[in-house]
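In: Got a predicted structure here, sequence first:
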Amino acid sequence: MSGTTTAADVRDNKAQSRFELDAHGEIAFANYRRVNGRVIITHTETPPPLRGRGIASSLVRGALDHIRADGLKVTAGCGFVADYLDAHPEYSDLKA
């Protein structure tokens, strides 16, 4: 995974309320809830063998791109997403 992941690489699995990213035969995901025009990302998970490779960051970036395209706001319900938003001011307009 690299910094070139886009919303097209991340899918919104609405049936399971999670964003998903295929990575090396595994799936990283970010669970969410939609409430009043915002998306609360409650948990992100990368399969243990793939951690430390930037996959979770790629997943969150793609999820935020989806959220922006849908005209919604985001609330970080997990520490990883909160840290990502703090480190990437280009997404500050999405904070609910």
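Out: Perfect, I can see it now. Predicted model, so just to flag it, every value in this text is computed and none were measured. Numbering: from 1, shown residues only.

In: use CA for all of it now, contacts and neighbours both
Out: Will do.

In: And the helices in this protein?
Out: In chain order, the chain shows helices spanning 55-69, 79-87, with DSSP state H as the criterion.

In: Find the residue at the geometric middle of this structure.
Out: For the chain, the residue sitting closest to the mean C-alpha position, by Cα atoms, centre = their mean, is Val60 at 2.6 Å.

In: OK, contacts around that residue?
Out: For Val60, the set of contacting residues under the criterion of Cα atoms under 8 Å, 6 or more residues apart in numbering consists of 30, 81, 84.

In: Please verify my assumption that His43 contacts Arg33.
Out: No. In terms of Cα atoms under 8 Å, His43 does not count as a neighbour of Arg33; the distance is 10.3 Å.

In: Enumerate every residue touching Ala15.
Out: By Cα under 8 Å, 6+ apart, Ala15 lies in contact with nothing.

In: Could you do Gly54 as well?
Out: Each residue near Gly54 by Cα under 8 Å, 6+ apart is listed here: 1-2.

In: Pasting the second one now:
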Amino acid sequence: MNSDEIVIERRNRVTHGEYVASFDEKATAGRLSWTLRDGARDAQHTHVPAAMRGRGIAARLVEALVRDARSEGFKIIPSCTYVAAQFDRHPDWADLRA
């Protein structure tokens, strides 16, 4: 696998979940966690370690959440400041904001 290829894994539980980014199966490069609230997914926290920043990892995590919201029909509560900033940068996502 190319070391620059970001793989996003979705881990859903009933009331919460996360998106985990990695460059291989061993090293976690970032994560976005969410909790179910009023039928929407509350994106609460996005974290990318300092050594991994600047590679677009956080953006890819949010894009994965948005893609799933579009395909599965759920809304997103952007409680995380990074997710909220991405929603501000993408007016075409406004219909997904809870």
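Out: Perfect, thanks for sending it. Please read all numbers here as calculations on a predicted model, not as lab measurements.

In: quick one, which of the helices of structure 1 is nearest to Lys95 of structure 1?
Out: Shortest distance between Lys95 of structure 1 and the helices of structure 1, using Cα to Cα, is found for helix 79-87: 8.2 Å.

In: list the helices and strands that closest one packs on?
Out: For helix 79-87 of structure 1, the helices and strands in contact under the criterion 3 or more Cα pairs under 8 Å, 6 or more residues apart in numbering; DSSP states H and E are strand 38-45, helix 55-69.

In: I'd like these written out as JSON lines, with distance to Pro89 of structure 1 added.
Out: Converted to JSON lines, the helices and strands packed on helix 79-87 of structure 1 look like this (distance: least, Cα to Cα, whole Å):
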{"stretch": "strand 38-45", "distance to Pro89 of structure 1": "18"}
{"stretch": "helix 55-69", "distance to Pro89 of structure 1": "12"}
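
In: Single out the most deeply packed of these.
Out: With neighbours defined as mean count of other Cα atoms under 10 Å, these peak in mean count at helix 55-69, which reaches a mean of 22.

In: any idea of the angle that helix forms with strand 38-45?
Out: In terms of direction (axes from the mean of the first three to the mean of the last three Cα atoms, to 10 degrees), helix 55-69 of structure 1 departs from strand 38-45 by 170 degrees.

In: which part of structure 2 lines up with helix 55-69 of structure 1?
Out: With TM-score structural alignment applied, helix 55-69 of structure 1 matches the range 57-71 in structure 2.

In: Now stretch 88-98 of structure 2: buried residues?
Out: Along stretch 88-98 of structure 2, these residues count as buried under the neighbour rule (16 or more other Cα atoms under 10 Å): 96-97.

In: Would you mind listing the outside residues contacting that stretch?
Out: By Cα under 8 Å, 6+ apart, the list of residues contacting stretch 88-98 of structure 2 from outside reads 40, 66, 69-70, 74-78, 87.
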